[in-house]
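1. Got a predicted structure here, sequence first:
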Amino acid sequence: MSNLNIKAVAEHTYDAIVVGSGISGGFAAKELCEKGLKTLVLERGHLVTHLEDYVSMNKDPWEFENFNRLTYKDREDFFVQARSGFVGEENKHFYHNDKADPYEEKQGFDWIRADVVGGRSLLWGRQCYRWSDLDFEANAKDGHGVDWPIRYKDLAPWYDYVEGYVGVSGEKMGLTHVPDGNFLPPMDMNCLEKHIKKEIESKFRFRHMTIGRVANLTKEHNGRGACQSRNRCSRGCPYGAYYSSNAVALPDAAKTGNMTLRPNSMVHSVIYDEQSGKARGVRIVDRESKEMIEYYARIIFLNASAPGTAAIMLNSTSDRFPNGIGNDSGELGHNIMDHHYRLGASGTFDGFEEVYYQGRRPNGIYIPRFRNINEQTKTAAFLRGYGYQGGASRTNWARGANDKAFGANFKDNLVQAGPWSFSITGFGEVLPYHDNHMYLDQNQKDQWGLPKMVFDARYRENEMAMREYIKSDAAEMLEAAGLKNVHTWDNIGSIGIGVHEMGMARMGKNPKSSVLNKNNQVHNVPNVYVTDGACMTSSGSQNPSITYLALTARAVDHAIKELNRTNL
């Protein structure tokens, strides 16, 4: 019997384990495999294979039974996901069934989840903006949260590395607070966007506008084809023209022969060894059989999303860590951040009636942060800042939906392009509040025996004050650019709706106030790394995914060096 157990342990032992296959997990798997490590990738969702499982990638609107709307049954099953407005008939098969696996909300928390191999890398907005020391030094300067243990110089070469692999198109601007990167040629702005850019930059000293820096290819790159401007990205791209784990990282990991991918694997906890002071592996519950299985490895990367990773760590208790692995600080599960958005301004423009554009560009414009970037832009109204995303387009036939007109002339007019309009949405930073947190209710277990997650987080005074400026600044810029009928809106929603949930296992210099060190290692458990959104110490105002990738590449490099030194 002992021989059988030894054999079973050997068959379940790898050099590395990666939990999660999304934006950071897929990249961690690729890096570890390419460096020669036999790597097990555990994903709680079901298998989605590039091309093979993009079931709606080529469908036209009229081919959907419900015209891309969710049914009443769908809305019951996806009752959290549906709040986002991102889910439709075209992509619901990638999203999480909330009814089958609910969580508790003390205050509203919109956790938008993918439930597939590849995770939200199939669904992300693909916007890629580097952080700068304006972001990495913010906590230290204003006293919110703890100081980051790294600065821009620590990540700059890794931004270069991942941008070269991912393929990010964009324009260099020479702004120190939004550093330039290793870009492919930028997408083109349309005529109204170019006009508005010129007007904003001529009338406001520190305000700039550019095309979005986006992980959609504008030319062939590393064997992948250029974006076809179909704007069907959330269905999966048959060309691999935007970066996803499914189209890029996981296939490259598989090519090495070193990857084992195991979907339908609900990670229960990390196994901690009291004698060595390291993790031995992880426990999973098979999603279908509900059998608990253990896997072992020398290093473990936790990339299950910020809440998912924090939940696994909180559930990983031992005599050494009674409150969760690495939780000497008591900060595990705390400091939930996101970006607050869904507010801004819109307007119409008289002119350019003779000009149109081609394709459905899956990208928009970006106005980088311009508040609190220096002494000249400092305001006492709030801390940190915000940027804008948006774009210009011409209205289509839908503009006549509520019109009382009828007849041939009415219909003929509707097939012509309508007036130009322009809209921008603000994305603002959320401060790291200790009281914004998630915890586990061990008295309530789901069907796999995992404790229920409970969220208790909200926006506070700083975010609300910032939102007033986001609206007024947006309207001011549109009016200065000559737009008419300018109006603002504010549909705040809950934390999580920005789909940039961060914090909960933050990096820091001191194990008494943070969970991870400067190398993304769990304090006092050196062979466990966290490089998803859980590691973030502040939220910045930029989309965070390219920063997760840079942190992941840097952490894998560190882990390999430590393995070679026999420190792990």
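-> Now that the structure is in, tell me what you want to look at.
2. Going by C-alpha atoms from here, please, whenever you check contacts or count neighbours.
-> OK.
3. Please give me every residue in contact with A226.
-> 216-220, 239, 241 (CA atoms under 8 Å, 6 or more residues apart in numbering).
4. In stretch 352-371, which residues are buried?
-> Of all the residues in stretch 352-371, those buried under the rule 16 or more other CA atoms under 10 Å are 361-371.
5. could those go into JSON lines alongside secondary structure and distance to L383?
-> Formatted as JSON lines, the buried residues of stretch 352-371 follow (DSSP: H, G, I helix; E, B strand; the rest coil; distance: CA to CA, whole Å):
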{"residue": "R361", "secondary structure": "coil", "distance to L383": "34"}
{"residue": "P362", "secondary structure": "coil", "distance to L383": "32"}
{"residue": "N363", "secondary structure": "coil", "distance to L383": "29"}
{"residue": "G364", "secondary structure": "coil", "distance to L383": "27"}
{"residue": "I365", "secondary structure": "strand", "distance to L383": "24"}
{"residue": "Y366", "secondary structure": "strand", "distance to L383": "21"}
{"residue": "I367", "secondary structure": "strand", "distance to L383": "19"}
{"residue": "P368", "secondary structure": "coil", "distance to L383": "16"}
{"residue": "R369", "secondary structure": "coil", "distance to L383": "12"}
{"residue": "F370", "secondary structure": "coil", "distance to L383": "12"}
{"residue": "R371", "secondary structure": "coil", "distance to L383": "9"}
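6. Okay, one more to line up with it:
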Amino acid sequence: MNLNTEAKKGSTYDAIVVGSGISGGWAAKELTEKGLKVLQLERGRNIEHIKDYTTATLPPWEFPHRGWLTEEEKASHKVQSRDYPYSEYNESYWVNDEECPYTEVKRFDWFRGYHVGGRSLMWGRQSYRLSDMNFEDNLKDGHGCDWPIRYKDIAPWYDYAEKFAGISGSIENFPGFPDGKYMPPMEMNCVEKSVKQRVEEHYKRARIVTIGRTANITENHNGRTACQYRNLCSRGCPFGAYFSTQSATLPAAVATGNLTLRPYSIVNQILYDKDTKKAKGVMVIDAETNETMEFYAKIIFVNASTLGTTFILLNSTSEAHPEGLGNGSGQLGHNLMDHHFRCGASGRAEGFDDKYYYGRRANGIYVPRYRNMGGEKRDYVRGFGYQGGASRGTWHDNIPEMAIGGEFKDLISTPGNWSMGLGGFGEMLPYYENKVYIDKSKKDKWGQPVLAIDCEYKENEKKMRVDMINDAAEMLEAAGIKDVHTYDSGCDPGMAIHEMGTARMGRDPKTSVLNGFNQMHEVKNVFVTDGSCMPSTACQNPSLTYMALTARACDYAVSELKKQNI
């Protein structure tokens, strides 16, 4: 891949894309394919497909600490090391918290990856459409502002995104769970099939169990090789079997000859021209030299991830925009949301001891939302889905004490008990007081002020968790699972790594930052299509929606550019 990673100082382009994660990669692909000369700016290092996935094929014994973190790594990654995503297996993909601090007014786990590809290299890959219900909930129950679009507006773009990214899944024809353009689904194992059958019979298909819809391809696609069932996705996939910037959108953008990618480029602010009332470019800090420079373009797509984007916009102050670029509504930085999870139930499955499964499927099962639908009303609004699966334990379960001899050999070659679990993913409401703002009392490695985050779950989320726990146990018991136990491991915002909402779309410029095409109400040549644009979270994993919104916004932006409207 011949990639131009050197951009001349002061150069002018048709478009600038800030960020190279899921939405930034899509923006670069769409804009270059439409003929625009695009500069893509990434604040971190370059990671080249295959070559730089240095741990992708290493066996466990070749890691000095067998996947565990050193005390030094924990010290420099105090936030990243709070949960499982950060490990020795992909340690280099996660941000150094000492170099990139932030202020936690209340606990918020901000998991970040600063490199080409961003979190598209480490994401969980679950890919679901939002439904009509999700686009209408805000208007119906009065929380947040009304979405400026409906399902019919984005449906063709979901089709487009799914076909290019490669999403495997099964058609279910279930209310509030729109079907899409899928590759053949991964197979459920014997216990999951049994649970599916019993749950759907017990609830007369008012609840369903389906295989996860995942951005792992099950057939070769666009030069990418089908999933090998290694389940080592978070290290980077040398087969290109899951969707990432490196495996999919970046090669497409490079193939046009219209892309300039510049790593180590921290966008500090967007430059505003008060005469034209448009953005004229961006100011960049070179992450290696600390030198500042400016780049110019006709349109700018800001895709630096929800909180990264919001920092840039808040930091882009001028006489015309004293509170941040496009912040006449006062909503920029507010309405921060994340999903809440880490609660549910699990138990033991009997009667399948003669069965096993093949490979390490990089996917689980999914139960779509069924609460507060069809006229039902709980003591909370919105709802939740479940992710989970069944597996067999290891031989350790069967050995009360270490032994020697033939019996020991038989035991260690016999798998343990089957278990089945369901973990809830719940919707969080948009609250104005859940916010971020710039804290000028603290600086990062490059001398920039930092973001302060003040966010918490409230009563609606807490009430929902009761159902998330109890329903999981009820379903497992209805499916014949034994020794079912419930759990609530506690959850703080940020942990689901689905942060959204701080530059929301809306119909009214007085209450929102962006219009229905992800275009700033006040600055017509600036578009935002990452998670910050979301007026609500639904309970589904959001990345597929970012892909579809980005493709749609690029189509609109280029059309408006040709009409000389921006």
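-> Everything's here; your move. As the structure is a computational prediction, the values presented were derived from the model and not from experiment.
7. Quick TM-score on the pair, please.
-> Overlay of the two chains. TM-score (TM-score structural alignment, normalised by the length of the second structure): 0.97; 558 aligned residues with a CA RMSD of 1.3 Å.
8. which one of the buried residues of stretch 352-371 of the first structure is nearest N91 of the first structure?
-> N91 of the first structure has its nearest neighbour among these in P362, at 16.1 Å by CA to CA.
9. In the second structure, what range does stretch 464-481 of the first structure match?
-> Residue correspondence for stretch 464-481 of the first structure in the second structure, counting by TM-score structural alignment: residues 462-479.
10. Not counting the matching stretch itself, show me its contacts.
-> The contact list for stretch 462-479 of the second structure (CA under 8 Å, 6+ apart) reads 194-196, 198-199, 202, 343-347, 379-380, 383-384, 420-424, 426, 484-488.
11. so how far is V254 of the second structure from the spatially closest residue to D286 of the second structure that is not a sequence neighbour?
-> Nearest in space to D286 of the second structure, with sequence neighbours left out and distances taken as CA to CA, 6 or more residues apart in numbering, is S265 at 5.0 Å. According to CA to CA, to the nearest Å, S265 of the second structure stands 19 Å off from V254 of the second structure.
12. Neighbour count for the two, which is higher?
-> Between S265 of the second structure and V254, S265 has the larger neighbour count (other CA atoms under 10 Å), namely 25 against 20.
13. Contacts for stretch 399-406 of the second structure, please.
-> With contacts defined as CA under 8 Å, 6+ apart, stretch 399-406 of the second structure is touched by 408, 411.
14. what are the ranges of the helices in the second structure?
-> 22-33, 71-76, 132-141, 151-165, 190-202, 250-255, 306-315, 406-412, 459-478, 543-562 (DSSP state H).
15. Distance to H65 of the second structure added to those helices, as a markdown table?
-> As requested, the helices of the second structure are exported to a markdown table (distance: least, CA to CA, whole Å):
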| stretch | distance to H65 of the second structure |
| --- | --- |
| helix 22-33 | 31 |
| helix 71-76 | 11 |
| helix 132-141 | 44 |
| helix 151-165 | 35 |
| helix 190-202 | 34 |
| helix 250-255 | 33 |
| helix 306-315 | 32 |
| helix 406-412 | 24 |
| helix 459-478 | 35 |
| helix 543-562 | 32 |
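16. Return the most buried member of the ones you listed.
-> Neighbour counts (mean count of other CA atoms under 10 Å) averaged over each of the helices of the second structure peak at helix 22-33, with a mean of 29.
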